[in-house]
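# okay, predicted coordinates and the sequence, questions at the end:
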Amino acid sequence: MNQVSQEGLIDWAGPIAEGALTTIEIAVLSYAIGLVLGLIGASARLSPWAPLRGLATAYSTAVRAIPELLLLILLYYAGPPALTAIANALGFAGNVTINGFVTAVGVLAFVQGAYMTEVLRGAILAIPGGQLEAANAFGFSPWARFSRIVIPGMLPNAIPGMSNLWLILIKDTALVSVIGFNELFFTIQQAADSTRAQFLFYAAAGVIYLAMTLTSTALFARLERYVRRGQPATEEA
């Protein structure tokens, strides 16, 4: 590493750290909102009411079929004019604006919710039917049934899929760079272009993303061991 590269890396260390923190903030908020949407979507997919099932199925199918990049561009560039027109039609004056952070969280959470819907639906279906029948026989309220039977029963089956969605989400935050928001990847691009040390900074980005994913994998593995406590260990072949 030459002196110019070293100085460039030192100069950009602060902005890169801020970009990494912003990336984590976007990922955490998107994941949390996506988890709520997934719970709602999975409940709707399993609802006995056909219109609700159809709506949830349309949501999970359509959103998973559209690239996140397209949704980001649509919301950021086409969203404000459309929302402004609607607001003006309703009698509200002024222009509606959407900043990059709101766009990133909104789109990524919306997409996460669609994938989370299918992960949680499958986990709920894996719960032995006898447990749910027993809860009904003992007169559990819907909330007690959900909190004491459904959540503990589905988590062991849902955690692997939820872990994969989180890892994908961390990498998908790089897509936000196309709208010019200062998350990690956009900051790395700026640093690489200004110093012409592309290999150094893109390699640094790879190391940072790798550190995030390895740390996340370890945390999810620990969480899975916790939710599976008391279950017989699966023998490896």
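Looks like it arrived, so ask away.

# use CA for all of it now, contacts and neighbours both
OK.

# buried stuff in stretch 62-69?
Buried residues in stretch 62-69, counted by 16 or more other C-alpha atoms under 10 Å: 63-64, 68-69.

# take this one as well and set it beside the first:
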Amino acid sequence: MMDADLSPLVLLGGGPDGWGPALLAAAMLTLAVAAAAMAIGTVLGAALTAALMSRRRWLARAAATYGLILRGVPELLVVLLLYFGAPGLLASVAALMGSPAPGSPPAFLTGCLAIGLVSAAYQAEVFRGGLLAVPPGQIEAAIAAGMGPFTRLRRIIAPQVLHRVLPPLGNIWQFNLKDSALVSITGLAELMRVSLVAAGSTRRPFLFFAAAMVLYLVLTSASSALFRLVETRGQRWAGGR
């Protein structure tokens, strides 16, 4: 029997003709890409925040320029630049140095890095806004009370920053999760890529794109619920400091 003649339950099931396990594995890989990109964005975003708030003007301007560029170009362009453009550039540099050309970068690493670089530009502004929202008088009062830097961070700064940055960080996470679909152009078997392959193999595009939509909605809905839970816990922590 041709794939096009099989029922949706069979095609989406776990049998020999079913794509269910592949779609679920792809959904988990999508989640891994988004999580790794979020981690990269958080670390780099924190460094950019420190640079933006630095007294060294050249450092602040460099961080601001980074944010302006990465927030102003499409994420797809960043993926294309890193996956297809960077190897050619590195090959030219290697040729000048008499070294062998490096191969294509790993699709997973490239996708995580591309999305993470863009995510960092947004997270930096979120962190900066959270820090600027802490009243300077509270920090001055904590210093006058003899609190050390770690105590000030734990009792004054961190609870207020956490309370303010969690909602926008939740939005950025959702963007990362959906932007992971762009990594499909590298051939990585994430949810969008597997859906495209399944749709082409079975000639049932509506079925598999609808299934992908449902899986994306499950991931985003579960993420929203988790962030709401963490935000509630964060409010309790901030209130109990």
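Yes, it's here. Bear in mind the structure is a predicted one, so any value in this text is a computation, not a measurement.

# show me the buried residues of stretch 62-69 of structure 1 that map onto helices.
Counting by DSSP state H, the buried residues of stretch 62-69 of structure 1 place 63-64, 68-69 in helices.

# before we move on, the earlier item: adding distance to Arg53 of structure 1, write the buried residues of stretch 62-69 of structure 1 out as CSV.
Output for those, formatted as CSV (distance: C-alpha to C-alpha, whole Å):
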residue, distance to Arg53 of structure 1
Val63, 16
Arg64, 17
Glu68, 24
Leu69, 27
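
# closest to Val119 of structure 1 among the residues you listed?
Val119 of structure 1 has its nearest neighbour among the buried residues of stretch 62-69 of structure 1 in Arg64, at 12.6 Å by C-alpha to C-alpha.

# relative to Gly45 of structure 2, how far out is the counterpart of the closest one in structure 2?
For Arg64 of structure 1, the aligned position in structure 2 is Arg71, judged by TM-score structural alignment. With distances taken as C-alpha to C-alpha, to the nearest Å, Arg71 of structure 2 is found 13 Å from Gly45 of structure 2.

# then Val165 of structure 2?
Val165 of structure 2 is 13 Å from Gly45 of structure 2, by C-alpha to C-alpha.

# who has more neighbours, these two?
Gly45 (28 against 19; other C-alpha atoms under 10 Å).

# so which helix or strand takes in that one?
Here Gly45 of structure 2, judged by DSSP states H and E, is contained in helix 20-52.

# would you tell me which helix is longest in structure 2?
In structure 2, taking DSSP H as the definition, the longest helix is helix 205-239.

# angle of it against helix 20-52?
With axes from the mean of the first three to the mean of the last three C-alpha atoms, to 10 degrees defining the directions, helix 205-239 of structure 2 sits at 40 degrees from helix 20-52.

# re earlier: what residues are shared contacts of Val165 and Gly45 of structure 2?
Common neighbours of Val165 of structure 2 and Gly45, counting by C-alpha atoms under 8 Å, 6 or more residues apart in numbering, are Phe127.

# hmm, back to that, what's the mean deviation for the helix holding Gly45 of structure 2 versus structure 1?
Averaged over the aligned pairs, helix 20-52 of structure 2 sits 0.9 Å from structure 1 after superposition, using mean C-alpha distance after the TM-score superposition for structure 1.

# so where in structure 1 does that helix end up aligned?
Aligned by TM-score structural alignment, helix 20-52 of structure 2 corresponds to residues 13-45 of structure 1.

# stretch 189-198 of structure 2 now?
Stretch 189-198 of structure 2 maps onto residues 182-191 of structure 1, going by TM-score structural alignment.

# can you classify Pro102 of structure 2 as helix, strand or coil?
Here Pro102 of structure 2 is recorded as coil under DSSP: H, G, I helix; E, B strand; the rest coil.

# tell me the counterpart of it in structure 1.
Checking TM-score structural alignment: Pro102 of structure 2 goes with Asn95.

# out of everything not next to it in sequence, what's closest to that match?
Distance criterion C-alpha to C-alpha, 6 or more residues apart in numbering; nearest residue to Asn95 of structure 1, sequence neighbours excluded, is Thr84 at 5.3 Å.

# got the contact list for whatever residue of structure 2 lines up with that neighbour?
Matched by TM-score structural alignment, Thr84 of structure 1 corresponds to Ala91 in structure 2. Counting by C-alpha under 8 Å, 6+ apart, Ala91 of structure 2 touches 100-102.

# ok, those residues in structure 1, which still hold?
Here is what carries over to structure 1 from the contacts of Ala91 of structure 2, by both residues aligned by TM-score structural alignment, their matches' C-alpha atoms under 8 Å: 101-102.

# which of the contacts of Ala91 of structure 2 has the most neighbours?
Ala101 (15 neighbours).

# you'd agree that residue is up against Ala95?
Yes - here Ala101 of structure 2 reaches Ala95: they are 6.9 Å apart, a contact under C-alpha atoms under 8 Å.

# once you drop chain neighbours, what's closest to the spatially most central residue of structure 1?
The centroid of structure 1 falls nearest to Tyr31 when counting by C-alpha atoms, centre = their mean (3.6 Å). Ranked by C-alpha to C-alpha, 6+ apart and with sequence neighbours excluded, the top spatial neighbour of Tyr31 of structure 1 is Ala109, at 6.1 Å.

# what's the counterpart of that neighbour in structure 2?
Under the alignment defined by TM-score structural alignment, Ala109 of structure 1 corresponds to Gly116 in structure 2.

# give me the element that match is part of.
Here Gly116 of structure 2 sits within helix 107-132, counting by DSSP H and E.
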